[in-house]
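Everything below, folded, please.
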Amino acid sequence: MNEHAQPPTTPLDHPVVTMRTPADMVDVLPFLLGFFPSDSVVALGLQGPRRRQGGTVRIDLPPPPSWPGAAAEVARYLVALSEHRDRRPDAVILYLCRDPEPGQDGRAVRDALAPLATELAEAFRAVGIPLHESLCVSAGRWWSYACGNPVCCPEEGTPVERPGRTPAVAAAAAYAGISVRGSLKELEQELAPVGASGAEDQLRAFERVVPALVAELSEDGGREAVRARTAELVDAAVLRFGGGAVDLPPEEAARLILGLQDRLARDRAAEWLDPPEVEHAQRLWRFLARRCTGPFDDHAAAPLSLLAWTAWVTGDQVTARIALRRALETDEDYTFARLLYEAVNTGAQPQSLCATLRAERRARQRRGAGRRPGRAPGERRRVRTGRGTGCAAPPSGGVYRQ
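Predicted coordinates:
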C-alpha cells in the first residue's frame, strides 16, 4: 500500500486557520498535502480539546475486497505516526476522493465509497479514536457521511469552489508561502517514463551501452573504474544542466542510469545538495528517471531516490514523497528509498547527513589536490560506448546493483 504521511506540524500552524464546518475541512485538504489527492483516502488526526491538526496519512483508494484490511492499516499507521512525533490523535477527519468514471456523477461515487467510509470509521473506533467528520470529494463537490442534515449537507452535494468566496485557508497559505501544485495524477505524470518514440530510442541506447559496460566491469579493477567514470559523468551532466541543458544524448543517459545502480556511485551523486547546483541535479535526476523504460523500469529507483533526497534537503516534501512512491513501486526492496521514506514520513531532518556528505566531498577534493598529474589510481583506458553488438535485454537484475 502506497502511503504519504505528514508530520503533525506544518506551516499552516502559523497563522492558525479554524475549521468550523465541513466546507472548511474540504478547503484545507489540498494545502495539507500540497496537491489535490485524486483517487485517495486521507486521514487527518486531530489533537487536544481544540482539535488541532495532527498527523496526516494518504493512501491510494484500495480495491473493494481489501477495504477492511486497508482501513485497519490506515488507522494503525496514523496512530504510529502521531505517537512517534507527539501523541495519539483524539479524533480523525476522513476524506475519500475519487474522480467519476465516464457516465458517473459525484453522487454515484459517494454511494460506491460509503462502505469504505464505514470500514474506516470502525477501524478508528477500534483503536479508540472517534470520528470527527467523514467526507467524500468528487466532481468538484463534497458530501458528508457523518451528517444527514440536508440544510448544511444537501443531497446534490456542495460545490468545493463557490463564486465570490475566498477560503480562509487559501489566504493563510498564501501568507505562509504554501501553494497547491496540481493534482496527484498530474504530479505523478511528470515522473512517468517517456513516450513511445523516446522510449524506443532509449532502449536502443541501452542495448548498445550494456555490452560495453559489462566489458569494463570484467576487467581488473573494473568496478572502481566504472564508479569513477560515473562520478565524472554525473558532475559534467549537473554542470551542463546548470548551463541550461534540458536533456542528454540517449547513450549518455543510459550510461549514467546503469552507473548509478552502484551504491557508492549513487551516494557520491547525492553530494550535489547545495544551491544552486542542487536544483540542476534535481532536473538531471528527473530526466534520468523518465528514461528508465521497458526492462530497465526498475533502474529508475536510483534517480528517483536521488530526486527524493534533493527534494527533502530543499524542503520540498511533496516531490520527495511522490518520487519515493514511484521508486518503491519500481523496486520495493530498494534500501535507499525505504530509508528515505521512513525519514521523511517520521519528520526526521537531513542536516546531519548533509554535513557528512559535505565532509566526504571536501576530503576527496583534498586527496585529489595532492595527487600528481596523470592517471588517477585505478584508472585505465576507457571503453567507448555506443559500438556494442547490441543485446535484447540486460542481464538478470540489471548490469550491477547494490
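
make it CA atoms for all contacts and neighbour counts henceforth
Will do.

OK, contacts around A170?
27-28 (Cα atoms under 8 Å, 6 or more residues apart in numbering).

let's see 10 Å
A170 sits next to 17, 27-28, 30-31, 176, 178-180 when contact means Cα atoms under 10 Å, 6 or more residues apart in numbering.

Got a quick PyMOL command for the buried subset of those?
Filtering the contacts of A170 down to the buried ones (16 or more other Cα atoms under 10 Å) takes a single PyMOL command:
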select buried, resi 17+27+28+30+31+178
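
Nearest to C354 among the contacts of A170?
I178 (24.7 Å; Cα to Cα).

Okay, that closest one and R162: tell me how far apart.
21 Å (Cα to Cα, to the nearest Å).

Likewise for R367?
63 Å.

With Y77 instead?
For Y77, the distance to R162 - Cα to Cα - is 34 Å.

higher neighbour count, those two?
Per other Cα atoms under 10 Å, whichever of Y77 and R162 has more neighbours is Y77, with 18 against 9.

Which residue comes closest to the more buried one once chain neighbours are left out?
Of all residues beyond its chain neighbours, the one nearest Y77 is V57 (7.6 Å), with distances taken as Cα to Cα, 6 or more residues apart in numbering.

Surely that neighbour is in contact with L81?
Yes. At 8.6 Å, V57 counts as touching L81 under the criterion of Cα atoms under 10 Å.

Common neighbours of those two, please.
Taking Cα under 10 Å, 6+ apart as the criterion, V57 and L81 both touch 5-7, 45, 345.

so which of these is the most crowded?
G45 (28 neighbours).

Which element is encountered next along the chain beyond whichever helix or strand that one is part of?
Per DSSP states H and E: G45 is located in strand 40-47. Moving toward the C-terminus from strand 40-47, the next helix or strand (DSSP H and E) is strand 52-60.

Can you name every helix or strand that the helix or strand following that next one contacts?
Downstream of strand 52-60, the next assigned helix or strand under DSSP H and E is helix 67-85. Contacts defined by 3 or more Cα pairs under 10 Å, 6 or more residues apart in numbering; DSSP states H and E place helix 67-85 against strand 3-6, strand 40-47, strand 52-60, helix 106-126.

structure for this one too, so we can compare:
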Amino acid sequence: MTTSTEPGPDGNGTGSASAADASSCTDESEAKRFRELARVFGAQRADDLDEDELAGYPEDDPEDDELGDGAGCPYGGWWDDEAECPDHAAAGREIAGGARLFPHHDTPDPDSPAVIKVRDAAGLLAAVPHTIGFRPEESIVVLIFTGPRNRIGPSMRLDLPPAAQQRRFASHVAGLTLRHGTTAALFSYSSSSLGRQVLRTVLKAFLRKGIRVIDAIAVRGNEASFLPGPDGRTEPSIAVPADGHPVAAALSAANAFAGRAVLDSRAELAASIAGPADGIATNIARQRIAAAQQRHREARRAVPTGIRTRRGTSFTTAQRIHAEQLLHACVASFLDQHLVPPDLAADLAVAVEAEVSVRDHLICLVIDDRETAWTPVLSSCLQSVNPSDAVALCTMLGVAAYRAGGGALAAICFEQALTHRPDYRLARLMQSMLWHAVEPRALDGMRSLDSSEPAATPARR
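Sure thing, here's the model as predicted:
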C-alpha cells in the first residue's frame, strides 16, 4: 500500500497537562525513554518538539509568489518536455509510461503481478480514496511519484487552510513533498471555490520549488476540473470516476485482501476507533476496565519475589510475557471471530497502560511482525474500550498504522490520544513525525529501545 501521511498542525497536542498515573509522561522513566526515542528520530530537543510548528505552518519563503497558472513559470510548467509526455488527452493529461501503484507492499517488487497501472487523470482520481483510506472532503491531496517507473509512493492529505494561511500552507506542503520526490499530482476537494483557490496557490509553490506537477485537479461534487496548463489551455472537466473504474476495482480487491476498506469520510474513520457510542455501553466498558485492573493487580501480587532478571525487574518481565500472550490472543480471536472480545481488549488496554516498557515492547513486536494485520486487530480492541482508558493502546495502533503506511488512521489515533491526555509524549512525538512527513521505515529505530530480556528464571538460592 502506498504510504499515506496527514501532516499539518491543527491545534492538537498543545493543551495543558492532565492528571497522570504511573504510565503518564510525567513519570521519570517515561521522560527518560521519551528522550531516548527522540534521539533515535533525530530530534535535537526532546522537550521542545518544534512548538512553533505545532502551533502553525512555517513562515513563508521570502520569494514573492506572483506566478500565473503555469504561464511563464521558471520550471517549464507542469510538463517536462524531455519526458516525452503527450500534450493533452481527451480527458485530462495522460501519464507517460503510466503510473504504478503497489497495493499492500512496503518494498514492492516492480515486476509483481499486484502492480496496478494508472494511465490518466481519471485513474489518479480513482486511486485517491484508496491511497488515504477514505473519500476526502475539504482537503488538499498530494500523490508523490518516485523512481524511474513513476511509482505512486507517499501520499498526503491535509485540511484546507484558512484563507490567511494559504501561502504558508502551500510552501509547507511543497517542502514536505520535496523530502520524498520531485514529481507529484495535486488535488483539491471542496464544496466551495476555496478548494480551487488553495490548489492554485499550492501549484505555484510547487512550481517555484522545482516540483514537476503531472496534474492539478479541483474536485467539487461529482465534477473534476483542471487548472490551466502552461500554455494557458484548460482541459474539459470530467466526472469523478465511479467505484467500478478499473483502477478503483483493482485497488478495492487488493485492500480487501489486506483487510482494509475505503470509508466515506475521515469522520467515519475516526468513529471506527472512538469506542462505545452511548452511555450504557460506556458504563459497561468502564466496568470491564475496572475488572481488568483488578486482574492486573492480582497478577502482580502473584509474581514470585524470587524471580529476577539481569536488570532486576521481575514484575516488568512478567508483565511483558503476559502482555505478549494477550496480544497474540487478540490476534487469534480476531482471525477466528473477526472481533476481539471486550474483556480481552480491556486486559490488553490495562497491560499497555500500566508500564511504559511493556507498551514499547509490544510496539516493537508489532513493528517487527509485518505479516500480521495489526490495524484491524487493534482497531477492534478500541471499539469496546472508552478512549480515556486506552490512550496507550490508541497510540500503539497509531504507530502500527503509521508503519503500515496508513497516515490517516495514524493521525486520528494520535489526535484521540492527545485529546484525552494532552501531555502523552509518545503520541506527541509520533504526531510531530507525521506532520513532518518522516518515512514510516524510520519507526524501525524504535526497536533499539526495547530493553526486554529473555523470560525470567528463578534466582539461585
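
Please state their TM-score.
After superposition, the two chains reach a TM-score of 0.61 (TM-score structural alignment, normalised by the length of the first structure), with 331 aligned residues with a Cα RMSD of 4.9 Å.

Nearest to A311 of the first structure, out of the helices and strands packed on helix 67-85 of the first structure?
Closest approach to A311 of the first structure among those is made by strand 3-6 (14.8 Å; Cα to Cα).

Taking their axis directions, the very next helix or strand once past the closest one and strand 52-60 sit at what angle?
Following the chain from strand 3-6 of the first structure toward its C-terminal end, the next helix or strand by DSSP H and E is helix 22-33. Put simply, helix 22-33 of the first structure runs at 70 degrees to strand 52-60, going by axes from the mean of the first three to the mean of the last three Cα atoms, to 10 degrees.

What's the match for V57 of the first structure in the second structure?
In the second structure, V57 of the first structure lines up with M156, judged by TM-score structural alignment.

how close does its match get to A290 of the second structure?
M156 of the second structure is 40 Å from A290 of the second structure, by Cα to Cα.

For the two, indicate the residue with more neighbours.
M156 (26 against 15).

For that one, give me its contacts.
Neighbours of M156 of the second structure in contact, by Cα under 10 Å, 6+ apart: 3-8, 131-132, 139-144, 173, 176-177, 186, 407-408, 435, 437.

what about the strands in the second structure?
With strands called from DSSP state E, the second structure shows them at 4-5, 99-101, 116-118, 139-146, 151-159, 183-189, 212-220, 223-226, 238-239, 307-308, 457-458.

average gap between the fourth one and the first structure?
After superposition onto the first structure, strand 139-146 of the second structure sits on average 2.8 Å from its aligned residues (mean Cα distance after the TM-score superposition for the first structure).

go on, the third one?
The superposed strand 116-118 of the second structure is, by mean Cα distance after the TM-score superposition for the first structure, a mean 4.6 Å from where its aligned residues fall in the first structure.

circling back to that earlier point, export the helices and strands packed on helix 67-85 of the first structure to TSV and tack on distance to L339 of the first structure?
Output for those, formatted as TSV (distance: least, Cα to Cα, whole Å):
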stretch	distance to L339 of the first structure
strand 3-6	14
strand 40-47	23
strand 52-60	18
helix 106-126	28
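
Could you say which one of those comes nearest to R326 of the first structure?
strand 3-6 (11.1 Å).

Relative to the whole chain's centre, how far out is that closest one?
10 Å (Cα atoms, centre = their mean, to the nearest Å).

between the helices and strands packed on helix 67-85 of the first structure, which gets nearest to F287 of the first structure?
strand 3-6 (23.3 Å).

residues in contact with that closest one?
Contacts of strand 3-6 of the first structure (Cα under 10 Å, 6+ apart): 32-33, 40-44, 54-60, 74, 77-78, 81-82, 317-318, 320-322, 324-325, 341-342, 344-347.

which position in the second structure aligns with L191 of the first structure?
Under the alignment by TM-score structural alignment, L191 of the first structure pairs with I273 in the second structure.

neighbours of its match, just the number please.
24.

residues contacting it?
378-387, 394, 397, 409, 412-413, 416.

Filter the contacts of strand 3-6 of the first structure down to the buried ones.
Judged by 16+ other Cα under 10 Å, buried ones among the contacts of strand 3-6 of the first structure: 32-33, 40-44, 54-60, 74, 77-78, 81-82, 317-318, 320-322, 324-325, 341, 344-347.

one step back: out of the shared contacts of V57 and L81 of the first structure, what pair is the most spread apart?
Across those, the longest distance by Cα to Cα is 14.6 Å; it joins G45 and N345.

Please name whichever of the helices and strands packed on helix 67-85 of the first structure is nearest to E251 of the first structure.
strand 3-6 (34.6 Å).

list the contacts for the closest residue in space to A172 of the first structure that isn't next to it in sequence?
In space, and not counting its chain neighbours, A172 of the first structure is closest to P15: 6.3 Å by Cα to Cα, 6+ apart. Residues near P15 of the first structure by Cα under 10 Å, 6+ apart: 169, 171-173, 175-176.

now swap in A417 of the second structure and tell me
If you count contacts by Cα under 10 Å, 6+ apart, then A417 of the second structure has 12-13, 387-396, 398, 423-424, 426-428 around it.

Any of the residues you listed buried? List them.
Buried among the contacts of A417 of the second structure (16+ other Cα under 10 Å): 12-13, 387-396, 398, 423-424, 426-428.
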